[in-house]
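*Asks:* Model the structure of this input:
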Amino acid sequence: MDTSPSPERFPNPTQAPPSNSDIKRWRRYLADERAEAAIYRGLARRRTGEEREILLELADAEGRHEQHWRDLLGDHADKPIRPSFRRILLRFMARSFGSIFVMALAQRAEGRSPYSSEPAATDAMAADELIHEEVVRGLATRGRARISGNFRAAVFGANDGLVSNLALIMGIGATGVSSSFVLFSGIAGLLAGALSMGAGEYVSVRSQRELLAATKPTQITLTAAPDLDLNGNELVLVYRARGMSQEAAEHRAAERMGYLDCDCDPSLSLQTPDVYENEYQEIGTGWNAAVSSFLFFATGALVPILPYIFGMEGLAALVVSLGLVGVALLFTGGVVGLLSGSSPAKRGLRQLAIGIGAAIATYLLGLLFGTSVA
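*Replies:* Next up, the predicted model:
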């Protein structure tokens, strides 16, 4: 049975009717556009203010694309078809979680739009998808900023725990010592590494916050301004030191001292208070970073010694440990890939290669050391 629509259902009746493959492809586009609109509406339900408005406008834009394919398909638009698995997963996650992971995945989905090479799509639709990717990138960046401080400590803590303790027990296990010795070495490595990571993150974050506090402009100019001599130029020097031009600094100084009755352009300032508050938010707090690093390093470092905890011995324990850590490295690498907007598979494989490479290197050293001792 020929399922091709009649020419009058399409915008240009002089063109040949689309083939069955065209119809199938357009129906998939229609399903994907519906799913993407649902994704953005699902995310909007968990947002407020400007972010909610942006997401709803993105959903409306996807609705316009949906209507384009409806017009082309005519009666065939009413025949249901499932969207791609990626969009089904995104829609479910948006309705259930509404997290930054969904936004990062949506960013990648927008970047893979086929409209630039699709003859039936308009130039405006292809341009829309490019812009949508940048809009979603901006929204995803906001989400990353909210979690970046503690999340960075957590992810790197877990990865360090996985790789360092795996390398430790692989090297020690290769020497031929008893399984109990390997287990206690792994526990010692877990505690030592977790404490070191926690202390290091605390010092690092505290130092960053102290440096930022020393850099942040104070409000002393507001209290001192009324008593300053404008011709003395001290206040102008303050603003020039912050990076303003001579003209902009003189204008701002006059305003602060009450000689100008105007609203100055905020862009004349090198930094605004909001910028510094955002930087504080991105850095996180020292104690939160320390606790996150300690717990996640310990969690990561626990994985390689699980086979020994459950009584496994010898080469079998090492192989199982290697497999468990490999799965964990794929997961953590994939998560970092999602949040960074890059390929989760590539990031996961990169993490796996680094971790397994370190383990193999220490294992070979352990074999050499064990052989030399014997």
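*Asks:* going forward, measure contacts between C-alpha atoms and count neighbours the same way
*Replies:* OK.
*Asks:* Tell me, how many residues neighbour S113?
*Replies:* Residues lying near S113 (other CA atoms under 10 Å) number 17.
*Asks:* ok, now T223?
*Replies:* 11.
*Asks:* and if you look at A361?
*Replies:* Counted with other CA under 10 Å, the neighbours of A361 add up to 13.
*Asks:* residues in contact with it?
*Replies:* For A361, the contact set (CA atoms under 8 Å, 6 or more residues apart in numbering) comprises A167.
*Asks:* how about 10 Å then?
*Replies:* By CA atoms under 10 Å, 6 or more residues apart in numbering, the residues touching A361 are A167, M170, G171.
*Asks:* For it, give its distance to N165.
*Replies:* The spacing between A361 and N165, counted by CA to CA, to the nearest Å, is 13 Å.
*Asks:* and for those two, which residues touch both?
*Replies:* G171.
*Asks:* still on that earlier bit, and the contacts of A361, which of them are in helices?
*Replies:* A167, M170, G171 (DSSP state H).
*Asks:* Mind putting these into a markdown table with neighbour count?
*Replies:* Listed next are those as a markdown table, based on neighbours: other CA atoms under 10 Å:
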| residue | neighbour count |
| --- | --- |
| A167 | 24 |
| M170 | 30 |
| G171 | 25 |
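*Asks:* now, which of these sits nearest R28?
*Replies:* Taking CA to CA as the measure, R28 sits nearest to A167 out of the ones in helices among the contacts of A361, at 47.6 Å.
*Asks:* List the contacts of that closest one.
*Replies:* Neighbouring residues of A167 by CA under 10 Å, 6+ apart: 161, 173, 186, 304, 322, 355-363.
*Asks:* same question, G337
*Replies:* Going by CA under 10 Å, 6+ apart, G337 touches F101, A104, L105, F331, S343, P344, A345, K346, R347, G348.
*Asks:* Mind doing that once more with 8 Å?
*Replies:* Each residue near G337 by CA under 8 Å, 6+ apart is listed here: S343, P344, A345, K346, R347, G348.
*Asks:* where's it, which helix or strand?
*Replies:* In this assignment (DSSP states H and E), G337 forms part of helix 314-340.
*Asks:* One more: I187?
*Replies:* Assessed by DSSP H and E, I187 sits inside helix 179-215.
*Asks:* So what angle separates the directions of that helix and helix 314-340?
*Replies:* Helix 179-215 and helix 314-340 are oriented at 20 degrees to each other (axes from the mean of the first three to the mean of the last three CA atoms, to 10 degrees).
*Asks:* Now helix 179-215: buried residues?
*Replies:* For helix 179-215, burial by neighbour count (16 or more other CA atoms under 10 Å) applies to 179, 182-183, 185-187, 189-191, 193-203, 205-206, 208-209, 212.
*Asks:* now the other sequence, so there's something to compare against:
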Amino acid sequence: MPNRAWPPSDHTSRSGRLPTEQATTRDVRRWRRHLAEERAEGALYRDLAARRQGEERDILLGLSSAEQRHADHWAALLGDRADHAVRPSLRSRLLGFLARHLGLVFVLALVQHAEARSPYDADRHATDTMAADEKVHGEVVRALATRGRAKLSGSFRAAVFGMNDGLVSNLALIMGIGATGVENGIVLATGIAGLLAGALSMAAGEYVSVKSQRELLMASRPTRVTLEVAPYLDIDANELELVYRARGMGADDARHRAAERLGQHACDCDPSRSAHPAHLPADDLQALGSGWTAASSSFLLFATGALIPILPYLVGATGLTALIVAAVLVGLALLVTGSITGLLSGASPLRRGLRQLAIGYGAALVTYVLGLLFGAVGI
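*Replies:* Okay, here's the model as predicted:
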């Protein structure tokens, strides 16, 4: 089907007739819903743009303008009937609220999934261009969300996964110990020991990991030694050329760059061809975060996660009741952490939350069954 330039001067649909003259009550209701949704999405992008600067702000405002063009299409079809206000969907109202109160990356991740479910492909009163616009909007939002995820620090990701580890490991631990039939005091002591051991282990692991990665990045970055020693190099031997070739430049470009450094002539090489994995931007180190920040975040979040399963024992619950309450509390927390990791990875928050819940409960079930078996044989 050929695309039509937007906006169509006669507001014709894909079927080619004039829907304004032959609209049914159902058509009018659907157009009003579309109009409300487009206006809400335009406001959403404007709210996000108000909190950004530079290129991201311009892109978000461009998306808002596109949504306004779509809204104008439905308003033109409705004519005087467009004055009848219809509230946007609960999803759109929730996204608008989040846009005003949460970080950009989380909202964009949710918008990314919303844009992927455009109804215009199946709506004969929407133009081909509008349907294509919505697909492009999804890709624009995906790119913005990806950029935002890349800016998230390593310590934040470590914190999210640290809390999830605390939830699963300590729930599995107390489920296994509790199933053996030991006293509540022993279960509580075991849970506290698991909290401290796991939190300290996570903190130490994150510190070593981040510190080692920072050292690796620093060791891979080129130094300024070539600029310092260039005046003393043998022009005929031109060792400087070998440096640039080792960094990934071609032989000709390396020769010209070395000549420039030695003051022989201006370099006419292509600077972009000097790119090499060793040329790491400073942003890489900034995004990685510090070892102490990652360690403290992991400790606090693991400890917070590991604290949740033992809360029922701290308030005096006993036996099977304490285990059930602990499982419910951990299940709710797993849904939250799973949804957050889903947003960070660009996947469906609900699916990731349910998957995390299944994994956590699966681990707890295995240890609970083992605890029952050990308790039955008196181990």
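*Asks:* And the TM-score between them?
*Replies:* Comparison of the two superposed chains (TM-score structural alignment, normalised by the length of structure 1) gives a TM-score of 0.91, and 367 aligned residues with a CA RMSD of 2.2 Å.
*Asks:* which among the contacts of A167 of structure 1 end up buried?
*Replies:* Burial by neighbour count, 16+ other CA under 10 Å: within these this picks out G161, G173, G186, P304, L322, G355, I356, A358, A359, I360, T362, Y363.
*Asks:* Give me the aligned partner of the fourth one over in structure 2.
*Replies:* What it means is P304 of structure 1. Counting by TM-score structural alignment, P304 of structure 1 corresponds to P309 in structure 2.
*Asks:* how about its match, what does it touch?
*Replies:* Residues in contact with P309 of structure 2 (CA under 8 Å, 6+ apart) are L167, N170, L171, I174, G191, A326, A327, L329, V330.
*Asks:* show me what contacts the third one?
*Replies:* For L171 of structure 2, the contact set (CA under 8 Å, 6+ apart) comprises A306, P309, A326, A327, V330, A364.
*Asks:* Ignoring the adjacent residues along the chain, who's closest to L295 of structure 1?
*Replies:* Excluding the flanking residues, the one nearest L295 of structure 1 by CA to CA, 6 or more residues apart in numbering is A194, at 7.2 Å.
*Asks:* Can you tell me the closest non-neighbouring residue to G342 of structure 2?
*Replies:* P349 (4.6 Å).
*Asks:* The one you found matches what in structure 1?
*Replies:* Aligned by TM-score structural alignment, P349 of structure 2 pairs with P344 of structure 1.
*Asks:* and the gap between that match and Q351 of structure 1?
*Replies:* Going from P344 of structure 1 to Q351 of structure 1 by CA to CA gives 11 Å.
*Asks:* and if you look at R146 of structure 1?
*Replies:* R146 of structure 1 sits 24 Å away from Q351 of structure 1, going by CA to CA.
*Asks:* and these two? which has more neighbours close in?
*Replies:* Comparing R146 of structure 1 with Q351 by other CA under 10 Å, the one with more neighbours is Q351, at 23 against 17.
*Asks:* helix/strand/coil for the more buried one?
*Replies:* helix (DSSP: H, G, I helix; E, B strand; the rest coil).
*Asks:* Can you verify my assumption that R214 of structure 2 contacts D284?
*Replies:* No: contact criterion CA atoms under 8 Å: R214 of structure 2 and D284 do not qualify, at 9.1 Å.
*Asks:* Show me whatever sits in contact with both of those two.
*Replies:* Taking CA under 8 Å, 6+ apart as the criterion, R214 of structure 2 and D284 do not both touch any residue.
*Asks:* quick one: buried residues of the helix holding G337 of structure 1?
*Replies:* Applying a neighbour-count criterion of 16+ other CA under 10 Å, the buried positions in helix 314-340 of structure 1 are 317-318, 320-322, 324-326, 328-340.
*Asks:* next one: stretch 133-150 of structure 1
*Replies:* Result for stretch 133-150 of structure 1 [16+ other CA under 10 Å]: buried residues 133, 135-137, 139-146, 148-150.
*Asks:* And for that stretch, what's in contact with it?
*Replies:* Under the contact criterion CA under 8 Å, 6+ apart, stretch 133-150 of structure 1 has outside partners 51, 100, 103-104, 106-108, 110-111, 278, 281-285, 288-289, 292, 339.
*Asks:* hmm, try it at 7 Å
*Replies:* Applying CA atoms under 7 Å, 6 or more residues apart in numbering, the external contacts of stretch 133-150 of structure 1 come out as 100, 103-104, 107, 110-111, 281-284, 288-289, 292.
*Asks:* still on that earlier bit, was I right about the match of P349 of structure 2 contacting T332?
*Replies:* No: with contacts counted by CA atoms under 7 Å, P344 of structure 1 stays clear of T332, the gap being 9.3 Å.
*Asks:* circling back: the host helix or strand of the match of P304 of structure 1 versus helix 319-345: what angle between them?
*Replies:* Applying DSSP H and E as the criterion places P309 of structure 2 in helix 291-314. With the same axes, to 10 degrees defining the directions, helix 291-314 of structure 2 sits at 150 degrees from helix 319-345.
*Asks:* can you pull the buried residues of helix 291-314 of structure 2?
*Replies:* 291-313.
*Asks:* Same check on stretch 38-53 of structure 1?
*Replies:* Within stretch 38-53 of structure 1, the residues that qualify as buried are A38, I39, Y40, R41, G42, L43, A44, R52, counting by 16+ other CA under 10 Å.
*Asks:* could you redo these as TSV and give each row secondary structure?
*Replies:* As requested, the buried residues of stretch 38-53 of structure 1 are exported to TSV (three-state DSSP):
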residue	secondary structure
A38	helix
I39	helix
Y40	helix
R41	helix
G42	helix
L43	helix
A44	helix
R52	helix
